[in-house]
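>>> okay, sequence plus prediction incoming.
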Amino acid sequence: MDDLEIVEIPEGLFSGLFNLGNLDFDKCNISVLPAGVFDGLVSLTVLDFSENPIGSLRADIFNGLAGLRALDIEDIGLTTIDENIFFNLTLLDVLSMENNRLTEIPATLFSRLEVLDQLLIFGNQLTQLPAGVFSNLTAITLLDFDANNLTSIPNGTFTGLINLEHLDFSDNPITNLQPDLFSNLTQIYFLDLSGMALQALPVDLFTDQESLEVLELDENPSLTELPFGVFRNLALLTDL
């Protein structure tokens, strides 16, 4: 029932829908989700209420959705998010929370999402990433947080992401990258560092990226020279 001019969801609207697997009401005009709106949806695996002017979410809104596999809360006007909101979503594969207005995220926000495969948080207003925010995402293959307001990426941000294949944090005003920032990201084949403010690249930045096929470095106007040997381990690279 997406793309309708629904402005309100009555309390209990979905009650009794025990077999419902997919619930999609994106691109409506809903501004409030009542308490317990998803209670009883024990079979739900896909939930999408993106592009609604909701603004905030209750901390317990997803508590009864332990079987959820895909959640899309893109472009709903979020400015803050509770650290425990995803606590019960331990089977989640895909989380889309891009194009909101988040300036920060709690360090433990994703700590229970150990089987998450894809995380999209691009197009927010994040100014920093808390230490260890991604550390439990050991199954993740795609991570995209481009187009935020990050000025640096702390060392250890990607530690433990041993299955990561696609990483994009382009279009952030980052000036420098630590030499071992990508250490142990041996499976990565796509890396987008474009549209930043990079001034230099450490010669050992890509030491472990032997699987890399696509590397985007364009639109870094302050990057005027590259150190000899910076690409020496990228034998599989097809697009630069």
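The structure has been received and is ready for your questions.
>>> going forward, measure contacts between C-alpha atoms and count neighbours the same way
Noted.
>>> now residue 199: how far from residue 164?
Distance of residue 199 to residue 164, computed by CA to CA, to the nearest Å: 26 Å.
>>> meant to ask about residue 105
Note on residue 105: its distance to residue 164, by CA to CA, is 21 Å.
>>> so for the two, which sits in the more crowded spot?
Neighbours were counted for residue 105 and for residue 164 using other CA atoms under 10 Å; residue 164 has more, 24 against 19.
>>> name the SS class of the more buried one, please.
Taking DSSP: H, G, I helix; E, B strand; the rest coil as the rule, one finds residue 164 in the coil state.
>>> residue contacts, the closest residue to it other than its chain neighbours?
In space, and not counting its chain neighbours, residue 164 is closest to residue 141: 4.0 Å by CA to CA, 6 or more residues apart in numbering. Contact analysis of residue 141 by CA atoms under 8 Å, 6 or more residues apart in numbering lists 117, 118, 163, 164, 165, 166.
>>> could you find the closest non-adjacent residue to the fifth one?
Using CA to CA, 6+ apart and skipping residues adjacent in sequence, the residue nearest residue 165 is residue 188, 3.7 Å away.
>>> first to last residue in stretch 21-35, what's the distance?
Terminal residues of stretch 21-35 are spaced 20 Å apart (CA to CA).
>>> in it, what counts as buried?
For stretch 21-35, the neighbour count (16 or more other CA atoms under 10 Å) marks 23, 25, 26, 27, 28, 29, 30, 31, 32, 33 as buried.
>>> now do stretch 173-189
The neighbour-count check on stretch 173-189 (16+ other CA under 10 Å) flags 173-177, 181-189 as buried.
>>> residue 234 and residue 31: what is the separation?
Per CA to CA, residue 234 is found 48 Å from residue 31.
>>> same question, residue 8
According to CA to CA, residue 8 stands 7 Å off from residue 31.
>>> got the contact list for residue 15?
Residue 15 is in contact with 38, 39, 40, 41, counting by CA under 8 Å, 6+ apart.
>>> now do 7 Å
Residue 15 sits next to residue 40 when contact means CA atoms under 7 Å, 6 or more residues apart in numbering.
>>> next up, a second structure to put side by side with the first:
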Amino acid sequence: MDCSDVASEKELGMIFNNRFPTKNFHSLKVTRNGKLKTLPKGIFGENTFEEVLFIEGALEVVQPEALIGSASTLRKLQIRSHQLRSFPFGEVGYYRNLDRLYLGNNKLNSFPRIVSTSLKELNLAQNPLKHIPAGGLYGMPNLRVVYLYSCQITDVPAGTFTGLRNLFYLTLADNNLTEIVPYSFELHTRNSRLFLASNKISKIAENSINGVSNFLNMNENNLVYLEEDVFRPLLEGGAQLSIESNPLACGHDIDWLVRSKKLLANVVGRSACSNGTLLTKLGSTDYVLWLSLFFLLFALVTQERR
């Protein structure tokens, strides 16, 4: 059912007060509607939906029990690109079949407390959340996909993603992260992917990123050094690393990387040093020989001075 042209909340309520051949609908869709500002309690009467999609509009408030009639049927709820600032997160658990909640590009200004064993995908991207509270995701143990990009997030507490045994896709790209503390990110599934591009990360602690088995995107950050304790376990586990547009010094800190063709093969894209030299070029035979000679000469000079 497409109700994109309704002129007001009152009109939408009147539509669903009518008698229909069935009360059970697959989908309700409202697109590019600038009239609806609130979804009040009971607006859909006894009608139920499997999907509810509000895409691009002026919706600001979803009142408690606005969708409660679909508690046993709703599988996907999307309110994207609205002005949403109030949503009844406390009743999400009542929607026992809801596995996809997409609330991206709205005005939600704090991380919600959600308890749901059915949710598998959560999108809160492009909301000014700023902070993830410790344990903020613990109430959703079956999450598989989480979108938190462009949320102005400044830090990720240790253990934030611990216990999410099915999580395989996580993005916190385009935030304000500067440092990754131990046990900030833990993924546990095959083909797991983590996106941290377009932050301000300059420091990554040992054991701060664990279990990424497919792809780690660190593009457009402030990393100067590739710490062996951080990146070797990921590359040895088969994960590909993209680290473009970082001011990498490419000194002795990457000796462990360029000496291993196997590890270097997992560095993808045009990842380069601050001087523009591609990391893949550093793995050439000539460079490795030069590096070996450099350290040999350095050792000899040091010994003579002693």
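On my side now, so go ahead. Source: prediction; values computed, not measured.
>>> still on that earlier bit, residue contacts, the residue nearest to residue 165 of structure 1?
By CA under 7 Å, 6+ apart, the residues touching residue 188 of structure 1 are 164, 165, 166, 209, 211, 212.
>>> mind doing that once more with 6 Å?
Contacts for residue 188 of structure 1 were tallied using CA atoms under 6 Å, 6 or more residues apart in numbering; they are 164, 165, 166, 211, 212.
>>> ok, now residue 56 of structure 2?
31, 32, 81, 82.
>>> so where do the helices sit in structure 2?
9-15, 228-236, 255-258, 261-264, 279-282, 285-305 (DSSP state H).
>>> export these to CSV and tack on mean neighbour count and distance to residue 23 of structure 2?
Conversion of these to CSV gives the following (neighbours: other CA atoms under 10 Å; distance: least, CA to CA, whole Å):
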stretch, mean neighbour count, distance to residue 23 of structure 2
helix 9-15, 15, 12
helix 228-236, 17, 51
helix 255-258, 20, 62
helix 261-264, 17, 58
helix 279-282, 19, 61
helix 285-305, 12, 71
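>>> okay if I get those as a markdown table plus distance to residue 151 of structure 2?
Below are these laid out as a markdown table (distance: least, CA to CA, whole Å):
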| stretch | distance to residue 151 of structure 2 |
| --- | --- |
| helix 9-15 | 30 |
| helix 228-236 | 25 |
| helix 255-258 | 33 |
| helix 261-264 | 33 |
| helix 279-282 | 31 |
| helix 285-305 | 42 |
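>>> quick one, which of these gets closest to residue 63 of structure 2.
Closest of the helices of structure 2 to residue 63 of structure 2 is helix 9-15, at 12.4 Å (criterion: CA to CA).
>>> what residues in structure 1 pair up with stretch 258-273 of structure 2?
Stretch 258-273 of structure 2 corresponds to no residue of structure 1 when matched by TM-score structural alignment.
>>> contacting residues around stretch 101-112 of structure 2?
77-85, 122-129, 132.
>>> ok, back up a step: do you know which of the helices of structure 2 lies nearest residue 159 of structure 2?
Residue 159 of structure 2 lies closest, by CA to CA, to one member of the helices of structure 2: helix 228-236, at 17.0 Å.
>>> mind listing residues that contact that closest one?
206, 263.
>>> ok so, going back, dump the buried residues of stretch 21-35 of structure 1 into JSON lines; add distance to residue 15 of structure 1 as well.
Shown next, in JSON lines, are the buried residues of stretch 21-35 of structure 1 (distance: CA to CA, whole Å):
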{"residue": "23", "distance to residue 15 of structure 1": "13"}
{"residue": "25", "distance to residue 15 of structure 1": "16"}
{"residue": "26", "distance to residue 15 of structure 1": "19"}
{"residue": "27", "distance to residue 15 of structure 1": "22"}
{"residue": "28", "distance to residue 15 of structure 1": "20"}
{"residue": "29", "distance to residue 15 of structure 1": "21"}
{"residue": "30", "distance to residue 15 of structure 1": "18"}
{"residue": "31", "distance to residue 15 of structure 1": "20"}
{"residue": "32", "distance to residue 15 of structure 1": "17"}
{"residue": "33", "distance to residue 15 of structure 1": "14"}
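>>> mind listing what's buried along stretch 159-168 of structure 2?
By 16+ other CA under 10 Å, the buried positions in stretch 159-168 of structure 2 come out as 159, 160, 161, 162, 163, 164, 166, 167, 168.
>>> what comes into contact with it?
Under the contact criterion CA under 6 Å, 6+ apart, stretch 159-168 of structure 2 has outside partners 135, 141, 143, 144, 183, 184, 185, 186, 188, 189, 192, 193.
>>> before we move on, what about stretch 172-179 of structure 2?
By CA under 6 Å, 6+ apart, the residues outside stretch 172-179 of structure 2 that reach it are 148-155, 195-204.
>>> over to stretch 23-30 of structure 2?
Outside stretch 23-30 of structure 2, the residues that reach it (CA under 6 Å, 6+ apart) are 1, 2, 3, 4, 47, 48, 49, 50, 51, 52, 53, 54.
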